[in-house]
Each structure stands twice: as C-alpha cells, then as structure tokens.
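>>> Sequence plus the predicted model coming up.
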Amino acid sequence: MEEIQVPPYFICPISLEIMKDPVTISTGMTYDRENIEKWIFTAKNNTCPATKQSLTCIELTPNVTLRRFIQSWCTLNESHGIERFPTPKPPVSKPQIIKLLKEAKSPKLQMKSLNRLRSIASENDANKRCMESAGAMEFLASIINKNVNEVFEDEEGFMSIKDEALSILYQLKLSENGLKSLISIGNGEFIESLTRVMQHGSYESRAYAVMLMKDMFEVSTPTPLLSLKKEFFIQVVQVLKDEISQKAKKASLQVLVNVCPFGRNRVKAAETGTIRVLVDLLLDSYEKRVCELMLILLDQLCQSAEGRAELLNHPGGLAIVSKKILRVSKVGSERAIKILHSISKFSSTPSVVQEMLSLGVVAKLCLVLQVDCGSKAKERAREILKIHAKAWRNSPCIPNNLLSSYPF
C-alpha cells in the first residue's frame, strides 16, 4: 500500500500527531487544542513549547482555515484508512460567561445560572481560566461573603446558594493571581467568610472552605497571615478533629503549617487545643504524609512555651512523638527529634527528664545514633543525651546493646 505523506503543518509540534482542533497562541504558533491546554493549564507552563517565548496571554484562537484543510485532506485520503475528524464544539467565550454572571444576579435565575457555571467549569481547564478572567471569582466570592444564605430546591433536593458558589470557586482551581486577589478582598473579609463556613456549613462546604484556604495561603504574603483571629484556629482545628475526609485533613494540617511559622499564631494555635488534637490523631495515624505534617506542626508549636506546655500536659504527648521516630520517614524522624530537643532545652524539669527515660525516649535516641537517619537528627539526639547524661547514662532502663552508643 502506498505510504501517505502527511503535510508537516498538519502535525502538532507537541504530540507529533495530526491536529484535530488547531488553535493559535500569542506567539503565532499553532498547536492541537488538547495538547496546548495540557501544556499551559495542567503543566502550568507560561512559554511557547516550540519558540520558548513567554506567552503574553493565554487566549487560544481557533485556526479555522487550517482545520478545514486537515478535514478536507482526511476526506480525500479516506480510502487509505484516514478518518475525518468531526468539527469540534466551539469553546465557551468570555461574553457567554459575563452573560451568565449577569443572569445569576437575578434571584429567580441564580441557581440555574450557578448550575450552568459548574457544568462549564467541569469541562476543561481552559473554561476555568475563561471564567476567572470574566469575573466569576469576584461574583462567587461576593455570594460567600453575604451574611444571608438563601436555600433553593432543585431536582436533587434543597441546595444552599452559598454552598454551590463555594464548590464552584474551589473547582475553578484559580491562578496564583486569582488566589492572591481572594486573600485581599475586603482586608481579610473573605478569610472571615470561610471561617464562618467552617463553623456553620455542611461537612462538604467545610471541606471546600479549608481546601480553598490551603491554596490561598500557599501563595500568600506574610501580612494577612499575621492578623488571623482566634476563631480561625478554633474552626480549622475542629475540621481537623472531625476528620471529614482525608483531603480535608491534609488541607487543615497544611493551612496550620503555613500560618504557624509566626510566633503569635503559634500561641493562638496552642491555646485553641491544636496540640491535644494532633497527639490524639497521631496515635492512630500511619499515612506517611499526614504523620509528617502533624510532626512538622508539632515542631512549630513546640517552639513556643505555650506549645511545649500543652504537649507535656497530654498524657501521651512525649510517648507518641518518640514512637514516630524511625517509623514514618526521614523528615518525620528529624521533626520528632527536634520536638524532643526543644523540650529538653527549654522545658526539662526533673519529672519530664524522668518521664522521657521511663517512656523509652532515651533508648530511642541511642538507637538513632546507630542508624542512618540524617546528620542533623543525630546531632540533636546526641545533644539531648549529653544535656541529661547525669540522670540517664547509668540507668537500667537503657538496653545494654544501646548503652554503648551513649555519648560520654
């Protein structure tokens, strides 16, 4: 059979396949829509794959002429097994989104319009960015900021307007600039609105609120994180305690990790029962990343006197921290040892020193010196053992096989 020569300008430079829906980007290069959308939106690249030039905008212009040439060529070569690609569905446009947002301001059309926006956002990443540029983010945030929360009945039952707006806003997976804009709305007003959702919302909405907050805080500057109120910590910790879902648990932990490098926040977190919840959850947690986040957060909190006091007040505080050494990961071990280092250096009363010995903490630290777990971890373990050498090194609680590694 005669080999078919495909015209080179029909080939997408990314996938090296015939383009089904050619679109042109700001650099003038043409790609298949699916491939360039993955490149820009999924892989988060901001350059042209072929020329490496920066993209001045992310608008994808359909190359209708080239698409028709490709379709005609496919039809002419049908006898050779070439299938003609169907004409693609036109993408959603900014004017369409703006029209929907205007309709959504009408109480009678609001839920219907929100359902349509949800459907559009679920189709692809290009639609999400189109919605963001058309002002969907600001509109949805304004609904969430309202003190009233209208409830409508649809085919699936009763639905809260605020819940629907929040789920769509999270689904948009906003750009970094979009997330920063949310933080700055009303001088922290939107963070307070999400805090209220975590307090009064459904389980699903509370999960969306903390997951959206995680995305926001990951790109935030320190300033808005320094003015968080005590109520914020109470509600994030409550979401963590309720274990709504694994995603919500990780998001809650990440939110607290992002805000607790700051001293005032550490105190607020300690005072709102964060450490008690963390220790209780650690007792039954085995997933690597979850344990790492908990130990990172405990380490941050134990850098304050209030945090160390709360850990020592928990009957299982020292025990669970010690237990996680060498059982989670290198990161987990380093953080657990760092927590014990903070306790030893700043809060080591005679009763605490004796408790560490009876719980097997000392034996675990001796074991750390014998295995490969990072130079920093070993250095801190050695320092802890030296600080309390007078009380510990001759103790019968330390197994003979580990006593040889005690640093004299």
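Looks like it came in fine. Residues are numbered from 1 along each chain as shown.

>>> From here on, just use CA atoms for contacts and neighbour counts.
Fine.

>>> Please enumerate the strands of this protein.
According to DSSP state E, the chain carries its strands in the segments 22-24, 30-32, 61-62, 151-154, 157-160.

>>> Contacts only, for Ile343.
By C-alpha atoms under 8 Å, 6 or more residues apart in numbering, Ile343 lies in contact with 302, 308.

>>> Distance of Tyr31 relative to Glu150?
Computed as C-alpha to C-alpha, to the nearest Å, the Tyr31 to Glu150 distance reads 45 Å.

>>> here comes the other one, which I'd like you to weigh against the first:
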Amino acid sequence: MAEGADQVQAPPYFLCPISLQIMRDPVTLPTGITFERECIEQWLFSTSKFSSSAAPAATCPVTNQSILRTDLTITPNHTLRRLIQSWCASRGVERFPTPRAPLDDAQLSSILRQARLPNSQLSALKMLRSIVSDSDRNKLLVESFPAAIDLLLSAFVSSPPQEEGCDHEAMAILCMLKIPDRTVLESFSDILDSLTSVLRRSRPESPQPRAHAVLLMKSLLRERDIPATKLMSLKQGMFDVVVGVLKDRVSYTATKAALQVIHGACPWGRNAAKAVRAGAVAVLVEALLDEPERKACEMMMVVLEELCSGCEKGLEELIGHAAGIAVVGQRMLRVSPLATESAVRLFRSITSTRQGKAEVVEEMMQFGVVSKLIKLLLHDGEVVIRESAKEMAREMLRKHARVWRSSPCITPQLRALYPPSA
C-alpha cells in the first residue's frame, strides 16, 4: 500500500481483492474483476495447471469461474490507475509511478536478437535475467519461446561464450526456468558434459556459477524419462566436479544440489563406485563433523549409506577413515529418524564386513554406538523409525553380545539395560 494510505480510508474498488491493498497496476480479467497485476499473475502463472496443455488454465479467485488458456487476457485498467493516482495525490498519499509495461512477444524477440550479437550478448542476457526474475508470467513467456531455451543452452553447450560471463548468466536464467522435456531428452549428455566443463574451469572465488551448474545437473537428473542407458553411463568427470562442490562448501544450496545429484545417480549402474572414486566418502565424513544444518546432515547420511551399500570400496573407505565410525555414531539419534535408520544400516554393513571386524566392533563400543543401539530399542516411543531398522539393531546386539557385554568400556548401568535376549 502507498505510504499514508493506511491513515486514509480508500474506496473499496481501489483495493485488490487478493492483497486488500491499494492497486498500483490494476488489471482486469475476462471475468470482469480487477486485481493488482503482481497478485493475479502470481495466482495464475505460479500454478502448475497453467503450464500444462490442459484447457482450464486457472480460476478467478473472486468468481471461481474457469479461465481457459485461449481466453486468458489480462487488460491494463488505465482509467482506474489514473483515478487511484489522482486520489492519492489529492489525499496527500505518496503518488506511485506509472508501472512498466509487461514483457510481450515483440520485446522478448528483440532481446533474443541482441543476445545473438557478439558485442551485446552479455548485456542482453543480463536484461533477460532481470526480466525472468521479475515475475512468474515472464518466466512462462520465456519458457514458451523454444528459441529462448535454445539460445541459453548454446551459451555454454555448443561453443565457448562470445563474452566472458555469458555462460554464467545463461545458467542463472535456466535455473529459474523449466527446460522442456524434449530438449532434455535430446541433449542430456551434451548439457551434462558442458556443465561438467563449467564446474571444472570455474574459479573457487566465484561460487555462484558453480552453484548454478550443479543446480542444473540436479534438475536434469530429476527428469523421469531419461533412458536408463544414459543414466548408467554418466562420466567419472561429472562425479569429480560434483564432489568438488561438496568439498569446497560452495553454498548451502549448492551442497544440497550436489547431494541430490549423487543420490539421483547412485541407483544406476556403477555410479556409486564412480562417486566413491571421486572421494565422496571422505568428503561426506569430514562434512558431517561440523555441518550445523539438520536437513543437510540427513541428506549426507542417506547418501553415505547409498555409497557404502552400493560399493564395497565405499564401505572400506568409511571403515578406514579415522573419523568414520565416530561421525556416523555421533549423528545417530541426533538428526532425524531417517538419518538414524541410515546409521543403523551403515553399522550393520560395517559389522558384516571382514575388514578389521574385531577392531571395528570395539570401536563402536568406544564411540558410544552400542549405547545408542540399546536406547533405540528401549525408548520405543521417542525414536520413531521403521521396525526393520530396529530389528537390525537387535541383530547387531545379539551377534556381538559376547564382546560388548564383557568390554571394560560398558558401564554397569548399560550392561543392565542390555537386551536379555541377546
């Protein structure tokens, strides 16, 4: 609402039905109802229904009438806007400026033409980035232009950028858009290879391009229709640079995206082994030592379990890491039920392997893992995890009862709580 308007009673037809604020840029729908442009565009264009090809695009929030895609015309109400501006001026309310005209096909085509010229590509991409971030309506319009998506991809896929920074601007824009499924399917490998190259050559002091690149990787791997053969043939270089993003702690957003990339790739072929070869296990262990965010810790535990269950080398690296057993035990019961289940499955795998079995079992006692396994079974209502994980805990306690009950590290109180069936 304009400054001062909260002390002056505004006519009700000056107020947007959605925000109940004085309208700065009133627009009218085909239903005859007038809204603030920003509010109604967010209502209409942020819904997934509108982006589909289904006939009913959305509904009018006042009349509840369906608005067909073909009928969706938002008409600026210049008369009402001038009336509101005049009323604000006469009442001593701050007069707001005439709003900027919304993006249209002709303006977008002009920007795209500029972006194809060597000397104006960077400035045109920066302008496009500002426009896309301005509203959901603009995003949808750019997405509906196949030439726009092709141009953005070509800025870093088909050839080196014409100006330094063009590839970074293009990636930033694509992170805000939905790349068409057909484009993803046709260019999946080329896009991934180019993003890998961007990550490889990006400087550590420039975190944003690395974050945008790994975010795009995440969105590509989320595409459900990617053939399994392509997912199983992901290149080692991709895992090397993604693990590098994890290691360098580029940003919280980039860390989450990198974890989701590895998580999405692990079930296919030998991708878990590729991630382990890239050093993911050691990086995750060291990240878990001081990661303050619970959600990030949960994702790290899940990915660590996937790497160790899907690759024997991963389990060996976890056991061989000086902080491996300790950090998994530390996060158990402290992060989330999902992280605790991952920890239980990790310890079951660890105790089932032949590498350093006796030392590992003793180490679990020293780092408090045994006490947590017991608490997991005793405090049934406090720790909500699946019965299969509890059964794994019981199995471990039974299997190693002789070592753990006789250990000097176990307290009399803990020994008394040890399951009698073990």
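Good, I have the coordinates. The structure presented is a predicted model; accordingly, all values stated were derived computationally and were not measured.

>>> What does the superposition give as a TM-score?
Overlay of the two chains. TM-score (TM-score structural alignment, normalised by the length of structure 1): 0.83; 393 aligned residues with a C-alpha RMSD of 3.2 Å.

>>> ok so, going back, and Tyr31 and Glu150 of structure 1? which has more neighbours close in?
Tyr31 (31 against 13; other C-alpha atoms under 10 Å).

>>> So what does that one match up with in structure 2?
Aligning on TM-score structural alignment places Tyr31 of structure 1 opposite Phe35 in structure 2.

>>> excluding its backbone neighbours, what's nearest Ala278 of structure 2?
The shortest distance from Ala278 of structure 2 to any non-neighbouring residue, by C-alpha to C-alpha, 6 or more residues apart in numbering, is to Asp240 (4.9 Å).

>>> show me the contacts for the aligned residue in structure 1 for the one you found.
Aligned by TM-score structural alignment, Asp240 of structure 2 pairs with Ile234 of structure 1. Residues in contact with Ile234 of structure 1 (C-alpha under 8 Å, 6+ apart) are 269, 272-273.

>>> quick one: contacts for Thr87 of structure 1?
So Thr87 of structure 1 contacts Asp21 (C-alpha under 8 Å, 6+ apart).

>>> contacting residues for the closest residue to Ile191 of structure 2 other than its chain neighbours?
Sequence neighbours aside, Val157 is the residue nearest to Ile191 of structure 2 in space, at 6.0 Å (criterion: C-alpha to C-alpha, 6+ apart). Counting by C-alpha under 8 Å, 6+ apart, Val157 of structure 2 touches 190-191, 194-195.

>>> among those residues, which recur in structure 1?
Among the contacts of Val157 of structure 2, the ones still in contact in structure 1 (both residues aligned by TM-score structural alignment, their matches' C-alpha atoms under 8 Å) are 190-191, 194.

>>> just these now: which is nearest Pro180 of structure 2?
Distance ranking of the kept ones among the contacts of Val157 of structure 2 against Pro180 of structure 2, using C-alpha to C-alpha, places Ile191 first at 13.1 Å.

>>> what's the matching residue for the closest one over in structure 1?
Alignment note (TM-score structural alignment): Ile191 of structure 2 maps to Phe190 of structure 1.

>>> show me what contacts that match?
By C-alpha under 8 Å, 6+ apart, Phe190 of structure 1 lies in contact with 141, 144-145, 182-184.

>>> So what's the residue count around Ala381 of structure 1?
Neighbours of Ala381 of structure 1 (other C-alpha under 10 Å): 24.

>>> Who are the contact partners of the residue nearest to Thr59 of structure 2 when sequence neighbours are not counted?
Using C-alpha to C-alpha, 6+ apart and skipping residues adjacent in sequence, the residue nearest Thr59 of structure 2 is Ser66, 4.4 Å away. By C-alpha under 8 Å, 6+ apart, the contact list for Ser66 of structure 2 reads 56-60.

>>> How about Ser285 of structure 1?
Contacts of Ser285 of structure 1 (C-alpha under 8 Å, 6+ apart): Cys291.

>>> From Leu340 of structure 1, how far out is it?
From Ser285 of structure 1 to Leu340 of structure 1 the distance is 20 Å (C-alpha to C-alpha).

>>> neighbour-wise, which of the contacts of Ile234 of structure 1 leads?
Using other C-alpha under 10 Å as the neighbour test, the contacts of Ile234 of structure 1 are led by Ala269, with 24 neighbours.

>>> For Ser193 of structure 1, which non-adjacent residue is spatially closest?
Ser193 of structure 1 sits nearest to Asn145 (C-alpha to C-alpha, 6+ apart), 5.5 Å away.

>>> At which residues are the helices of the stretch 301-422 of structure 2 located?
With helices called from DSSP state H, counting those that start in this stretch, the stretch 301-422 of structure 2 shows them at 312-320, 324-331, 337-352, 357-366, 369-378, 387-399, 401-405, 412-417.

>>> and for the last one, what span of structure 1 is it aligned with?
Matched against structure 1 by TM-score structural alignment, helix 412-417 of structure 2 falls on residues 400-405.

>>> same thing with stretch 251-267 of structure 2?
With TM-score structural alignment as the criterion, stretch 251-267 of structure 2 aligns to 245-261.

>>> Can you mark which positions in the matching stretch are buried?
Buried residues in stretch 245-261 of structure 1, defined by neighbour count with 16 or more other C-alpha atoms under 10 Å: 248-261.

>>> With stretch 354-373 of structure 2 instead?
Neighbour counts over stretch 354-373 of structure 2 (16+ other C-alpha under 10 Å) mark 360-362, 364-367, 369-373 as buried.

>>> Equivalent analysis for stretch 225-234 of structure 2, please.
For stretch 225-234 of structure 2, the neighbour count (16+ other C-alpha under 10 Å) marks 226, 231, 234 as buried.

>>> And for it, what's in contact with it?
Stretch 225-234 of structure 2 is contacted by residues 185, 189, 265, 268-271 when judged by C-alpha under 8 Å, 6+ apart.

>>> mind running it again at 10 Å?
Outside stretch 225-234 of structure 2, the residues within contact range by C-alpha atoms under 10 Å, 6 or more residues apart in numbering are 181-182, 184-186, 188-189, 192-193, 220-221, 264-271, 274.

>>> roughly how far apart are Thr30 of structure 1 and Gly201 of structure 1?
For Thr30 of structure 1, the distance to Gly201 of structure 1 equals 46 Å [C-alpha to C-alpha].
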